[in-house]
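Participant: I would like the atomic coordinates for the input below:
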Amino acid sequence: MRSKVFDSPAAAVADIVDGSSLAVGGFGLCGIPSELIGGLAMSGVTRLEVFSNNCGVDDCGLGVLLSAGQIRRVTASYVGENKEFARQYLSGELEVELTPQGTLAERLRAGGAGIPAFYTPAGIGTMVSEGGLPWRYNADGSVAVASPPKETREFGDRSYVLEESITADFALVHAEVGDAEGNLVFAKTAMNFNPLVAMAGRVTIAQVEKLVEPGELDPAQVHLPGVFVQRVVRVGAVDKRIEKRTVSA
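Facilitator: Just a heads-up that it's a prediction; the model follows:
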């Protein structure tokens, strides 16, 4: 069987081509696959479609790819820390689909579980379900592409909106520990989106701080089984930035 372990982040992402779709893990700047993102930045791949909780900040995380003009479309639940993101979106350079955070998480999980769509009450009575959210602007500020209305249905005495699941060509995730078979252990807040993202990728690539041999991880402590992971690369300790540092006087 071919080894899942790759020598470098650049080698692990080398076959990601222009126009690929990517599910990318992390919550804010916590648990982001920064080294894999760096490999993509060096490759120069363009027109990427990204599914992620957010798009990093101007000089970190997915913001690196965004600043280099490598991203065509983003589906996210929060985008408030990136000025270049706002500029590209409002000028019509970037297409953006905003979705409730819990809905995004479930769309990723459902994609990994083979569920094509599901009903949720989140967004009922808003533009999320009724359509009209600006996905892409024209250069003059008019709306070029707006979100379509979604199917709704009554269950009991409540209304629900149908949301489609997400699958991506590739998924990029960060784990604290992984083994050579792709079993992963995540740390703290990095658990929020990385496991769901990993499930949604047709090819999932994990950067791990510590790489161990098969059998060294306690099966009861594994957060994501290796069946969901196709590639692993050890990156060692990585810089872990904070979006906004708050200190007491």
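Participant: contacts, neighbours, all on C-alpha from now
Facilitator: OK.
Participant: where does Val145 fall, helix, sheet strand or coil?
Facilitator: strand (DSSP: H, G, I helix; E, B strand; the rest coil).
Participant: That one reaches Trp135, doesn't it?
Facilitator: Yes - between Val145 and Trp135 there is a contact under CA atoms under 8 Å: 5.4 Å.
Participant: buried sites along whichever helix in the chain runs longest?
Facilitator: Secondary structure of the chain per DSSP state H: the longest helix is helix 101-113. Neighbour counts over helix 101-113 (16 or more other CA atoms under 10 Å) mark Gln101, Thr103, Leu104, Ala105, Glu106, Arg107, Leu108, Arg109, Ala110, Gly111, Gly112 as buried.
Participant: Mind jotting down where the strands sit in the protein?
Facilitator: Here the chain has its strands, by DSSP state E, at 5-6, 21-24, 48-52, 71-76, 95-98, 117-120, 134-137, 143-146, 152-155, 158-164, 168-179, 184-185, 201-212, 231-234.
Participant: next up, for comparison:
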Amino acid sequence: MNPLYPDARTALQDLIQSGTHLAVGGFASAGVPTDLIGAVHDLQVQNLRLVCCSTQRSEHFGVNRLITNGQVTRLVTSYLGPNDVVRALYLSGKLQVEFVPQGTLAERLRAGGAGIPAFYTPVGAGTVAEDGKEVREYGGRRCLLEEAIVPDVGLVHAWKADRSGNLVYRRTAQNFNPQVASAARVTVAEVEEIVEDGQLDPDEIHTPGIYVQRLVLNPTPDRSVLTVRLREAR
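Facilitator: Model (predicted):
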């Protein structure tokens, strides 16, 4: 049975250290493990190497809390986001950023979880993504060698879990969470509801509990960043 921790800080305080290679699930504001990110922020660890699909609009939400607090020195992402503070850190050289095509980033994490050290893909060939990478031709197409990503710690958000750590995500909040959960050496899941073993239909489980080492209950995740934008009818 997976240990259920009383709060996010307790679940992370012996895992997250300065220099930790950290991956975080979520895309924009969907499926973001806000409590776990807040705990990393409060632990004040430095020199984090962060992998995430995207940053967020507000510097007070999601991984932007870590970046704008100066805790992240290297970021691997597919989208830097619209936040001016994060963008300024990148342009000033205070934040190293490796931009990866979104599908390639997902596959690098998936490969890490599957034990595949590297793979070839035509995505990015002939662009800046090719710089410094081994190139081979397959079927008449130039392909880049991409290495798997295996983070030290993965933080994910799920809708439901059972006490064995099996996870169910809700709609688009699934996004990168399954890939992060499988790739990381240790995965901590922040979940909105925990049920007893056997109460989840096996067909609805997205991430098997074998990939999840720790659970934190957060029945009311922070969704304050969500906004509705309307425009006048023409």
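Participant: ok so, going back, out of the strands of structure 1, which one sits most buried?
Facilitator: Comparing the strands of structure 1 by mean neighbour count (mean count of other CA atoms under 10 Å), strand 21-24 comes out on top with a mean of 28.
Participant: Nearest residue to the aligned partner of Arg141 of structure 2 in structure 1 in space, ignoring adjacent ones along the chain?
Facilitator: Correspondence of Arg141 of structure 2 to structure 1, assessed by TM-score structural alignment: Arg158. Using CA to CA, 6 or more residues apart in numbering and skipping residues adjacent in sequence, the residue nearest Arg158 of structure 1 is Pro121, 7.7 Å away.
Participant: Just to check, that neighbour is in contact with Glu163?
Facilitator: No - Pro121 of structure 1 lies out of contact with Glu163 (CA under 8 Å); the separation is 10.1 Å.
Participant: what residues do the two have in common as contacts?
Facilitator: Residues touching both Pro121 of structure 1 and Glu163 (CA atoms under 8 Å, 6 or more residues apart in numbering): none.
Participant: Map Leu184 of structure 1 onto structure 2.
Facilitator: By TM-score structural alignment, Leu184 of structure 1 lines up with Leu167.
Participant: Now for the closest residue to that match other than its chain neighbours: which residues touch it?
Facilitator: Of all residues not flanking Leu167 of structure 2 in the chain, Ala161 sits nearest, at 4.6 Å (CA to CA, 6+ apart). The contact partners of Ala161 of structure 2, by CA under 8 Å, 6+ apart, come to Leu167, Val168, Val191, Glu193, Ile194, Val195.
Participant: Ok, Ala122 of structure 1 next?
Facilitator: Pro100, Thr103, Tyr160, Val161.
Participant: For it, give its distance to Ile205 of structure 1.
Facilitator: Remark: distance between Ala122 of structure 1 and Ile205 of structure 1 (CA to CA, to the nearest Å) = 31 Å.
Participant: same question, Pro149 of structure 1
Facilitator: 34 Å.
Participant: Chain neighbours aside, what residue packs nearest to Glu154 of structure 1?
Facilitator: Tyr160 (6.2 Å).
Participant: Ala200 of structure 1 maps to what in structure 2?
Facilitator: Using TM-score structural alignment, Ala200 of structure 1 sits opposite Ala183 in structure 2.
Participant: check contacts around that match.
Facilitator: Ala183 of structure 2 is in contact with Leu109, Arg110, Ala111, Gly112, Gly113, Ala114, Ile149, Val150, Pro151, Gly154, counting by CA under 8 Å, 6+ apart.
Participant: Could you find the closest non-adjacent residue to Leu65 of structure 1?
Facilitator: Spatial nearest neighbour of Leu65 of structure 1, chain neighbours left out: Ala41 (5.9 Å); criterion: CA to CA, 6+ apart.
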